[in-house]
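Undergrad: from the sequence below, what's the structure:
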Amino acid sequence: MTRRTRGGAADSKRWALLFTCMSTRAVHIELIESMSTDSFINALRRFFSVRGPAKLLRSDRGTNFVGASKELRINTDDTLIRKYLQEKGCSWVFNPPHASHMGGSWERLIGVARRILDAMLLQTGSVRLTHEVLSTFMAEVMAIINARPLVSVSTDPDMPAVLTPSMLLTQKMSAVSAPPGNFDTAQLFGKQWKQVQCLADTFWKRWKGEYLSTLQSRRKWTQDKPNVKEGDVVLLKDSQAHRNEWPMGLVVKTFPSSDKRVRKVEVRIVKDGTAKVFLRPVTEIVVLLAES
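TA: Next comes the predicted model:
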């Protein structure tokens, strides 16, 4: 991160603290300036002020998390943090050692987001990000992650809706849309708000590819899998979809091959009140709710 000084500009380091809710699966990211108790308490206070107080905090005891907790002094032996949590009626629970699988619900989100951010920031190493740009970009990352589909909730086959963490947090059906315009890599050296949008679009494209692959695993075909059927609610892998848009559809027709396998289907989607039917291969859809 770059900060302006009287003599020009100076580089300084920032850390990101990621919270994920076990109930709504929402994500909240806070930037901290140092790995100290004071910075952590300030970040925790900001989190509680925005999202409300939490009664239980959980974290892993993997070697990397234990090392980070020692650096941050996030443990029950730290009297300052223990006193602060007790005053807020909050408790901290660590998973057993060597049991990273017990934190799978947050490990997956942290892992995917961190891999994308690491790759992006390495590619943009020559671009200096100010604290304002970095904090705005983290807010865009939160919006993208919280707009991901959790489960299909609509009972109307003509207008399938999707439940997202953002919907549970804001009580609003629509997600935050991207501003109009094409934000390519040339915008990284332009105005700061366009710089943020370019980074957000890059994260969105990578996140969509990483997250969709986790919704539909493709292991070796040692066992027969059921075909896609008419009436299945599916998610379309649309490369032209704008940021935070997850096109949902209903399978209205299937086309079995000579071996009785369905490899292409017709999907009906409703956008802006208009119904459209698209022919898509099964590799371009993800079944969210089977008809049966």
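
Undergrad: C-alpha only now, for contacts and for neighbours.
TA: OK.

Undergrad: ok, which stretches of the stretch 101-250 of the chain are strands?
TA: 151-152, 162-163, 233-236, 248-256 (DSSP state E, counting those that start in this stretch).

Undergrad: neighbouring contacts of the longest one?
TA: Right, strand 248-256. 157-162, 228-236, 262-270 (Cα atoms under 8 Å, 6 or more residues apart in numbering).

Undergrad: assign the residue lying farthest from the centre of the chain to helix, strand or coil.
TA: In the chain, the greatest distance from the average C-alpha position (Cα atoms, centre = their mean) is reached by Ser258, at 40.1 Å. At Ser258, secondary structure determined by DSSP: H, G, I helix; E, B strand; the rest coil is coil.

Undergrad: which residues does it contact?
TA: Neighbours of Ser258 in contact, by Cα under 8 Å, 6+ apart: none.

Undergrad: how about this one, so we can line them up?
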Amino acid sequence: MRNEDFKQSMARECADSGIRWHFNPPKGSHFGGLWEAAINSAQKHFIRVLGDTKLAFDDMETLLTQIECCLNSRPLTKLHEDPSDLQALTPGHFLVGAALKSVPDTDYESIPFNRLHQWQQTQKIFQDIWKRWHVEYLASLQPRTKWYKPPVNLQPDTLVIILDENLSPMRWPMARIRDVHPGNDGVIRVVTLQTANGIITRPAAKVCILPIESAECAPTNTTNATQQ
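TA: A predicted model of the protein is given here:
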């Protein structure tokens, strides 16, 4: 990358594509915003789960790569406008052109750590981090509005993630809202979902709107009750 020919070709490519670079100042990691928040969340769980466990260099490299895959597998928004399509756009699409996948592995949650081999210990740490991080991430996608704001309005055909605490790493069950069932007060508490395996019914608290979609569904009436 330090080769002058490479630098000139890169500059020409960026100029032809209209790409402009904006760099954060040194020591200004807080300028990162969303991605720094994601790194901080994963780092917090990584330190708590790893504790005093000592890993070899190869095991640590493998573990960090798997954590990176988890972060880059999270759904961001719908990939197509087709209501029957359940695919979501992820950071992995920008890296490899497709959603990141993982090979199914044995669940080591109930097995004592000292009974596992070296590779199995690394995978148990990875699975523990996933169980903590993905639940926290999904909870962040479920906005809790105050009493003076209307709740988030779930709409049919919205692509959502089904909340399931027992999923294996990098599994994001996607569904489309087929129908909503409001209560007597007009608040939607139950939804009918179209999944890849059929139609199911779930509480509204068990579905998570994608982060980019949530901005479109956010409540707009912010009038304080004291002004009414």
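
Undergrad: if I look at Lys55 of the first structure, how far off is Ala16 of the first structure?
TA: Note on Lys55 of the first structure: its distance to Ala16 of the first structure, by Cα to Cα, to the nearest Å, is 22 Å.

Undergrad: again with Val286 of the first structure
TA: Distance of Val286 of the first structure to Ala16 of the first structure, computed by Cα to Cα: 32 Å.

Undergrad: looking at the two, which one has more neighbours?
TA: More neighbours surround Val286 than the other of Val286 of the first structure and Ala16, with 20 against 13 (other Cα atoms under 10 Å).

Undergrad: list the contacts for the more buried one?
TA: 212, 215-216, 234-237.

Undergrad: mind checking what it lines up with in the second structure?
TA: Taking TM-score structural alignment, the alignment pairs Val286 of the first structure with Cys208 from the second structure.

Undergrad: before we move on, which element is its match in?
TA: strand 207-209 (DSSP states H and E).

Undergrad: where does stretch 156-170 of the second structure end up in the first structure?
TA: So stretch 156-170 of the second structure is aligned with residues 230-244, judged by TM-score structural alignment.

Undergrad: can you tell me the SS state at Asn42 of the first structure?
TA: Applying three-state DSSP: Asn42 of the first structure is helix.

Undergrad: ok, it - how many residues close by?
TA: 13.

Undergrad: next one: it from Ser49 of the first structure, what distance?
TA: 10 Å.

Undergrad: how close does Leu18 of the first structure sit to Asp156 of the first structure?
TA: 36 Å.

Undergrad: pick out whichever of the two has more residues nearby.
TA: Leu18 (15 against 8).

Undergrad: what sits against that one?
TA: 27-30, 110.

Undergrad: map it across to the second structure for me.
TA: Matched to the second structure by TM-score structural alignment, Leu18 of the first structure sits unpaired.

Undergrad: the helix or strand where Leu18 of the first structure lies: what's the following helix or strand?
TA: Element membership of Leu18 of the first structure, judged by DSSP H and E, is strand 15-20. Sequence order places strand 27-32 as the next helix or strand after strand 15-20 of the first structure, per DSSP H and E.

Undergrad: quick one: the residues in the second structure that that following strand pairs up with.
TA: Under the criterion TM-score structural alignment, strand 27-32 of the first structure matches nothing in the second structure.

Undergrad: can you state the direction angle for that strand and strand 15-20?
TA: Orientation of strand 27-32 of the first structure against strand 15-20 (axes from the mean of the first three to the mean of the last three Cα atoms, to 10 degrees) gives an angle of 160 degrees.
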